[in-house]
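# Here is a sequence together with a model predicted from it:
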Amino acid sequence: MTVGVLLVDDEQLIRAGLRAIIASEPDLAVLGEASDGAEVPGLVSRLRPDVVLMDVRMPSVDGIRATAHLMSTMDTPPKVIVVTTFENDDYVYDALLAGASGFLLKRARPEEIVAAVRTVAAGESLLFPAAIRRLAEQRSRGAGGDALAKAGLTEREQEVLRLMAAGLSNVEIAGKLFLGVQTVKTHVGNVLGKLGARDRTQAVVKAYDSGFVTPTG
């Protein structure tokens, strides 16, 4: 099965580089390109890509607004990976909160870009705990540990969310809490549902954004 990719970046040279990387893989295909986020909704509706590689900073409609629009208006939006020049780009945090499944640096190696596209296309998320923690530290709102109380997370689900934020996999969480892997998967699913998060990355960002999880602990 071929994974369709839409490239969105205001720099033609960046798009050309990404196109060359994606097109070299037999299971990946570039379906189209856009130079601004304003073009994204129409192209996504017409081309139906599985993954959008989205520049986070664009002059007219940036990657945050374009991502939020896709997530709020489509029943089955594509997976979005935001692409940025700087790892500490505050825009990345907002894009993840809006529903992006992860982010890549523009200097990422070709194999990292290809692996990222395959990962999110398979329904997984690109979770970089240390990087997200640094981004959250810049944005810390100090909302307090009970900021997600309205979500109604059980005590066990709160434990699972904290371990997700630490970057643990389901298998690692199961070992840490002495639970079965399937039980952990159920807890993770419940956490995502209660937080209204599309994947683990968005759940973790929401946990930081609310103050439930803090960069220092």
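Right, received. Where do you want to start?
# C-alpha from now on. contacts and neighbour counts both.
OK.
# what about Thr76, neighbour count?
Neighbour count of Thr76, defined by other Cα atoms under 10 Å: 11.
# So it, which state does it fall into?
coil (DSSP: H, G, I helix; E, B strand; the rest coil).
# if I pick the closest residue in space to Asp10 that isn't next to it in sequence, what's in contact with it?
Nearest non-adjacent residue to Asp10, counting by Cα to Cα, 6 or more residues apart in numbering: Ser35, 4.2 Å away. Residues in contact with Ser35, defined by Cα atoms under 8 Å, 6 or more residues apart in numbering, are 8-12.
# so which of those residues comes closest to Asp50?
Using Cα to Cα, Val8 is the member of the contacts of Ser35 that lies nearest Asp50, at 13.6 Å.
# Please list all residues in contact with that closest one.
Going by Cα under 8 Å, 6+ apart, the list of residues near Val8 reads 15, 33-37, 40, 52-55.
# Selecting buried members of the contacts of Ser35 in ChimeraX, what would you type?
The buried residues among these can be selected in ChimeraX (16 or more other Cα atoms under 10 Å) with this line:
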select :8,9,10
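# Pick out whichever of the contacts of Ser35 sits closest to Asp90.
Looking across these and measuring by Cα to Cα, the closest to Asp90 is Asp9, at 17.7 Å.
# From what I see, the closest one and Arg15 are in contact.
Yes - contact criterion Cα atoms under 8 Å: Asp9 and Arg15 qualify, at 6.2 Å.
# Quickly list what's touching both of these two.
Residues touching both Asp9 and Arg15 (Cα under 8 Å, 6+ apart): Glu33.
# also this one, for the comparison:
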Amino acid sequence: MEKIHILIADDMEAHRRRLERIINSVDNLFLVASAKSGYEAVAFAAIKKPDIVLMDIEMESQMAGIKAASEIHKILPDTKIIMLTVHQDNNIVFAAFQTGIVDYLIKSALKEEIIEAIYSAANNQSPIRPIIAQKIRQEFARIKKSEDQLTHFFKIVANLTQSELEVLKLLCSGLKRKDIAEIRAVEVETIKKQISSLLKKFDKSNTKEIITEVNELKLFELIGEIS
């Protein structure tokens, strides 16, 4: 069988040695270099041009492996990168896959699983592992929930009167009821009634909750852009 050239990148010697033993135990797997940092990984990859990189995430910095993977793909787009890490955080997993990695294994994975992952990557057959599939489903569910919340929010905004919208804008700019009443040239009681209506429509218990949501979604910046 044709040799598969492999680069290891891990800042912990024990992990590097384990991976080296695994690679050296298989006839057609060939270790081209062993890097201790993301910087070394990119440099060794550029020189050795490996088929596969087994990359740790946290080395000289928390996301060093992810940054290194991104750089390697820029110079060697055909090189397959497998992340071997202790991290299972959703944000880190998705950040890793956004760099173009093909697989994501936990460092405690069995020798056989690591070898299988190398062969699968070399043959462009890397699987979507159950842990990754679960995280993808969770991310889609989160996005769907966020979209539903956004739709609900703008339905409420669409049902505000022009006066309520103006009062809401002034509230979000940090003004008090009395100041808003002076600007609007109305009684404070009128402003209180409009705020009460806003609380009811947004189904919130206080104006701070509405202001936080409106400012997070940058509603009035958006209105300013389209008006």
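Yep, it's here. The shown structure was predicted, so the numbers you read here are calculated from the model rather than taken from an experiment.
# Grab the nearest non-local neighbour of the most centrally placed residue in structure 1.
Closest to where the C-alpha atoms of structure 1 average out (Cα atoms, centre = their mean) is Ser101, at 1.9 Å. Excluding its sequence neighbours, the residue lying closest to Ser101 of structure 1 (Cα to Cα, 6+ apart) is Ser125, at 5.1 Å.
# Wait, a helix at Arg141 of structure 1?
No - counting by three-state DSSP, Arg141 of structure 1 falls outside a helix, being coil.
# What's the residue nearest to the centre of structure 1 aligned with over in structure 2?
In structure 2, the residue paired with Ser101 of structure 1 according to TM-score structural alignment is Val102.
# Contact partners for its match?
Val102 of structure 2 sits next to 80-82, 121, 126 when contact means Cα under 8 Å, 6+ apart.
# How about Leu7 of structure 2?
By Cα under 8 Å, 6+ apart, Leu7 of structure 2 lies in contact with 31-35, 41, 44-45, 50, 52-54.
# Three-state assignment for it, please.
With three-state DSSP as the criterion, Leu7 of structure 2 reads strand.
# Then the one 4 residues further on?
Per three-state DSSP, the local secondary structure of Asp11 of structure 2 is coil.
# In this structure it contacts Ser34, no?
No - applying Cα under 8 Å as the test, Asp11 of structure 2 and Ser34 come out as separate, 9.7 Å apart.
# Show me the common contact partners of those two, please.
Joint contacts of Asp11 of structure 2 and Ser34 (Cα under 8 Å, 6+ apart) do not exist.
# Which positions in stretch 49-57 of structure 1 come out as buried?
Buried-residue list, stretch 49-57 of structure 1, by 16+ other Cα under 10 Å: 49-57.
# which residues of structure 2 does the longest helix seen in structure 1 align to?
Scanning structure 1 for the longest helix, with DSSP state H as the assignment, gives helix 181-195. Helix 181-195 of structure 1 lines up with nothing in structure 2 when matched by TM-score structural alignment.
# Give me the helices and strands touching that helix, please.
Packing partners of helix 181-195 of structure 1 (3 or more Cα pairs under 8 Å, 6 or more residues apart in numbering; DSSP states H and E): helix 155-165, helix 170-177, helix 200-210.
# what distance separates stretch 128-148 of structure 1 from the centre of its chain?
Distance of stretch 128-148 of structure 1 from the chain centroid (Cα atoms, centre = their mean, to the nearest Å) equals 16 Å.
# What lies in contact with stretch 122-132 of structure 1?
By Cα under 8 Å, 6+ apart, stretch 122-132 of structure 1 touches 87-88, 93, 101-103, 116, 119-120, 165-167, 199-201, 205.
# Taking those residues, tell me the two that lie furthest apart.
Farthest pair in the contacts of stretch 122-132 of structure 1, by Cα to Cα: Asn88 and Thr119, 22.4 Å.
# circling back: buried ones in the longest helix of structure 1?
181, 184-185, 187-189, 191-192, 194-195.
# Any chance of JSON lines for those residues, columns distance to Gln158 of structure 1?
Below are the buried residues of helix 181-195 of structure 1 laid out as JSON lines (distance: Cα to Cα, whole Å):
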{"residue": "Val181", "distance to Gln158 of structure 1": "17"}
{"residue": "Val184", "distance to Gln158 of structure 1": "12"}
{"residue": "Lys185", "distance to Gln158 of structure 1": "14"}
{"residue": "His187", "distance to Gln158 of structure 1": "9"}
{"residue": "Val188", "distance to Gln158 of structure 1": "10"}
{"residue": "Gly189", "distance to Gln158 of structure 1": "12"}
{"residue": "Val191", "distance to Gln158 of structure 1": "8"}
{"residue": "Leu192", "distance to Gln158 of structure 1": "11"}
{"residue": "Lys194", "distance to Gln158 of structure 1": "11"}
{"residue": "Leu195", "distance to Gln158 of structure 1": "11"}
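# With respect to Ser210 of structure 1, which of those is nearest?
Ranked by distance to Ser210 of structure 1 (Cα to Cα), the buried residues of helix 181-195 of structure 1 are led by Leu195 at 11.0 Å.
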